[in-house]
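**Q** Can you look at this prediction? I've put the sequence above it.
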Amino acid sequence: MTTTIAIIIGIACLAVGAVIGMMFSKSTLNAKAKFIVQDANKNAENLIEKATVQAESIKKEKHFQAKEKFMELKSQHDADIQSRERKMQDSEKRVKDKEQKLNDDLSKAGKLEKDLDRQIVDYGKKQEMIERKQQELDSITAQKVEILERLSGYSAEDAKNELVEALKAEAKTKAQSHIQNIMAEASLNAKQEAKKIVIQTIQRIGTEQAIENSVSVFNIESDEVKGRIIGREGRNIRALEAATGVEIIVDDTPEAILLSCFDPVRREIARLSLHRLVTDGRIHPARIEEVVEKTKKHIEEEIIEVGKRTVIDLGVHGLHPELVKIVGRMKFRSSYGQNLLQHSREVANIAGTMAAELGLNVKLAKRAGLLHDIGKVPEQESELPHALLGMQWAEKYGENAEVVNAIGAHHDEVEMTTLLSPIIQVADAISGARPGARRQVLESYIQRLKDLEAAALSFDGVSSAYAIQAGRELRVMVESGKVTDDQSAQLSYDISEKIQNELTYPGQVRVTVIRETRAVNIAR
């Protein structure tokens, strides 16, 4: 553009010079006119030369800028290619790792299949031996029966018939007497009215079904957190399991960690502790122990708050603080798979409705219904049945005599002395007997895990014991000052022998004894 302007200016100057020259040549054509024309031509040539040089400089500068831009784009392109190659290499590595793990699993499955085949063969042999023993037993039994028949003079069939006839006559006499008693009792207790009250109570009370399980899921934002939770050589996860008594399961499940324990309080402590640790970002053994202790205190505060809210909702006033705390602990306990706090609230409402229909004290009935199962949440195991233990606590903390009797008599552990006691018994049966309310299997499973822990705690030097992996492993923490390394091995053997001889359990139980020495000082 600059070159073009310079050329145009030069041409204009030449034209002007030519015009001036013509004018002067026509008039005088003197020397002065010629000089002006020559000077104009020189100026035009100089302008053209400067414009050409400037245009060349601009051309070189633009060429250099284009080259720099090209190099920048090429560098960025190479970086993108390298990034893609790294991602592809990472993906290939993950695929190879999964393939290796799959091969290992297939190998383990093959070994298990061989073991199963061997056990099937052993079972067949044992079955044949049992059949032979059964045949021998049948033969011996037949011989014994033959000897008895010969000694008594009766055949087996004759003796059976004579015994049946004698029992029939006795049963008829007792049945007639029992029927008369039932008829008299039914007429006195207004059977139809009682049915009406029970049915109306069931209709009025809305029930919620709470089924416990033994696994909680802790969600995480990314799988990178799993490595931080496990820690170097697994020290973080070991510290967390030792502090909470909960098994931490870290597997290929995306963005999730499983917490397994039969005790819901332990699971909740572990879940809240993990949440605090992951949120804070500082995860190491000392920090884990500190957070777990703080979480335990937080749970204790929550238990008290739940107890207060429950008694306020039910309109139960003047309850002793210790009983309020016991009511709060019910939230983290279950009875045959039914949440204990929900069950107690339900019994309190049912008992209150029935008491209102019968013209009894509604508030006292709700109070007894709420407290009837407090004996199921002791801080330490007790040999007493839960009804008697709850009755002792209620008496200790100054409860009404009718409430105390209703708690102790709701399973017929003591004699009923007031009208409130049968109401609590019936309300408890209504709440627990509806379909799906309870599961016997879970209760027996939890009791089995508690028995495992109790067996380990009975030995001297054991500070704590945790049943994990659904009862397939028992981890025992011992005091380093009382148990040596050599004694740890013997202790593990003794505990396993006690479990084998005294408890009933499926499969096998691994007993792991952990002994740890710590030296702690404080710099001030």
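**A** Perfect, I can see it now.
**Q** From now on I want contacts and neighbour counts done on CA atoms only, so please keep to that.
**A** Noted.
**Q** how about L371, what does it touch?
**A** By CA atoms under 8 Å, 6 or more residues apart in numbering, L371 lies in contact with V327, S344, G390, I407.
**Q** structure B:
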Amino acid sequence: MTVMSVILALLVGLAGLFAGQARGRQRRAEADNRLEREAQAEAERIRAQADTEVRGLREQAEQVRQQADQARQDATRRLQEADERERQIALQLEAQREQIAALRRDFEDERAQAKQDAARERESLSADRQETRRERDELKREIERLNRRAEQLDARGDKLDALEERLESRLRALSDQETSLADRERQVELRLYEVANLTPQAAREQILGRLDAELEEEKAIRVKAMTERATADARRTAREVVAQAIQRSASETSAQLSVSVVPIPNDAMKGRLIGREGRNIRAFEALTGVDLIIDDTPEAVILSSFNPIRREVARHVLEALVADGRIHPTRIEEMVHKAQDEMKTFIHAQGEEAAIEAGVVGLKPGLVQLLGRMYFRTSYGQNVLKHSVQVAHLTGIMADELGLDAGMARRAGLMHDVGKSIDREIEGTHVEIGINLARRFGEPVEVIDAIAHHHDPENGETLYSVLVAAADAISAARPGARREELEAYVRRLEQLEQIAVAFPGVQQAYAIQAGREVRVIVQPEKVSDAQATLLAREIAGRVEQDMEYPGQVQVTVVRESRAVEVAR
């Protein structure tokens, strides 16, 4: 029973255990369900909260992305700006490097120039020392000669004392003779009064009347001479006043015809153009013959010269120097030679263009070059090349109307003033020079006749001279074609240069400052420093003697010595 009870008890226990387990499982299932529901609710809450946070994070991420894009753009812009600043700094460094190189070159040139100056100074001191020794020797010889001369004068003084004693005795004898002659003269005068039946008073009145008549005639002659001299002085003064008034009132025309304005990049370039102690501007003016005016005009300098060829060459040289940046006397000289060669090419091109415009073919190259020179030549203010082309057109038109050879007429019209291309360089009128040039280049007889008689067509041998004369008068007579005052002004400047060049030892002469200064370049081996001073005075005296001009003219003689050696 005990076992059965135990078994039953065990079974009951097991049944209870199983029932408890079932209830536990049920409770656990309910708890799990409850927990699952709570977990789902919590998960939903958490998911909703996560979605909200994700949306916030997405918005923040978008803002961060936008900020990153803005930062990236700012960084890119700053990088570009940094690159630009770096490029500008590189350019500035390059410019400073070029300036340093230019300054170094200028310093080397100045040091070489200083060495040359020191060598010249040493040579000059040596020459002065030798000259001093020579003068000392000459003074010693002069003192000895003066001593001998003093001894001779002492001997002559003794002779003169003896001669003076003889002269005094002779004077006493002559005084006695003079007294006796005065007595005889009074006796003769009394005798004459008796013979002429005149009292002394009547004779005195007759003599005074004769003297009055002679004095009246002399007075008339003197008054006439003084009147003529006063008239001449008044006319000269009037001409000077009028010429000066014309110069002052014609500033606009003068500026257009004798001044060129050259732009420069900045005002600092003006100092480089002047150079140390003005050496660059002096070299430029000496080589070109053009006055370089550097004033307060911003970013511009002025070239002044009455000669348009020189002024054009100077303009090309100045523009090339400004563009190159290397400005020193040697570079200026190279640029001047180069510009002069280019000017020859330009002149030839102008001659060809004028021949084509006038319809004239078959001209020799020499004649074409002479025609091109007339591009820079004016006659009474009228451009000679344009005037010649106009005359060629007019003669061709009139020749067509008359049934003549229009080509020959145009050729004669174009060539009628060819002598003016070099009439300021050689002697003779432009007609004589033009005839010689036409014959030298083998021009037809009709052209030579037109050149020879375009001012006196009644003496011409062909009708072409008449046509050219008529066309010349038409071209010159149009309103505003000519200005006589400018031509006289240019002739005066040319005469200044011709007077200076006529002196021996003068290499070149340039009239500048509107004729108020003539700058003379002399050959240093022929003219010394002392002779240069005398030469300036002689040129000034010749200008005063041979010319009429307003105001005053300054004569500046420039003497420059150069020592050149080539290192091989």
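**A** Perfect, thanks for sending it. Predicted model only: the values in this text are computed from it and were never measured.
**Q** Counting neighbours, which of the contacts of L371 of structure 1 comes out on top?
**A** The most crowded member of the contacts of L371 of structure 1, judged by other CA atoms under 10 Å, is I407 (35 neighbours).
**Q** Quick check: chain neighbours aside, which residue is closest to that residue?
**A** Spatial nearest neighbour of I407 of structure 1, excluding adjacent residues (CA to CA, 6 or more residues apart in numbering): H372 at 4.6 Å.
**Q** Helices along the stretch 251-400 of structure 2, start to end?
**A** Using DSSP state H, counting those that start in this stretch, the helices of the stretch 251-400 of structure 2 run over 251-258, 268-274, 279-288, 308-324, 329-358, 365-373, 384-402.
**Q** how about the ones you listed, which one is nearest V518 of structure 2?
**A** helix 279-288 (11.5 Å; CA to CA).
**Q** Pull up the aligned stretch in structure 1 for the closest one.
**A** Counting by TM-score structural alignment, helix 279-288 of structure 2 pairs with residues 235-244 of structure 1.
**Q** Identify the residues contacting the matching stretch?
**A** 228-231, 246-248, 266-267, 269-270, 283-285, 288-289, 292.
**Q** Go again with 7 Å.
**A** I229, I230, G231, E247, I248, R266, A270, H284, P285, I288, E289, V292 (CA atoms under 7 Å, 6 or more residues apart in numbering).
**Q** Mind telling me what Q119 of structure 1 corresponds to in structure 2?
**A** Counting by TM-score structural alignment, Q119 of structure 1 has no partner.
**Q** any idea how far R204 of structure 1 lies from A355 of structure 1?
**A** 13 Å (CA to CA, to the nearest Å).
**Q** Neighbour count: those two, which is higher?
**A** For R204 of structure 1 versus A355, neighbours defined as other CA under 10 Å are more numerous around A355 (23 against 11).
**Q** contacting residues around the more buried one?
**A** Applying CA under 7 Å, 6+ apart to A355 of structure 1 gives the contacts N361, V362, A365.
**Q** The first one - nearest residue in space that isn't next to it in sequence?
**A** The spatially closest residue to N361 of structure 1, leaving aside those adjacent along the chain, is A355, at 6.3 Å (CA to CA, 6+ apart).
**Q** What residue in structure 2 is paired with that neighbour?
**A** So, by TM-score structural alignment, A355 of structure 1 is matched to A399.
**Q** roughly how far apart are the corresponding residue of structure 2 for the residue nearest to I407 of structure 1 and N459 of structure 2?
**A** Under the alignment (TM-score structural alignment), H372 of structure 1 maps onto H416 of structure 2. Separation of H416 of structure 2 from N459 of structure 2 (CA to CA) stands at 16 Å.
**Q** try A530 of structure 2
**A** Distance, A530 of structure 2 to N459 of structure 2, by CA to CA: 56 Å.
**Q** Over to G278 of structure 2?
**A** Counting by CA to CA - G278 of structure 2 and N459 of structure 2 are separated by 58 Å.
**Q** And for A202 of structure 2?
**A** From A202 of structure 2 to N459 of structure 2 the distance is 73 Å (CA to CA).
**Q** Over to L534 of structure 2?
**A** 50 Å.
**Q** tell me the contacts of the residue mapped onto L503 of structure 1 from structure 2?
**A** Here L503 of structure 1 is matched to M547 in structure 2, going by TM-score structural alignment. Neighbour list for M547 of structure 2: empty [criterion: CA under 7 Å, 6+ apart].
**Q** Try it again at 8 Å.
**A** Contacts of M547 of structure 2 by CA under 8 Å, 6+ apart are R492.
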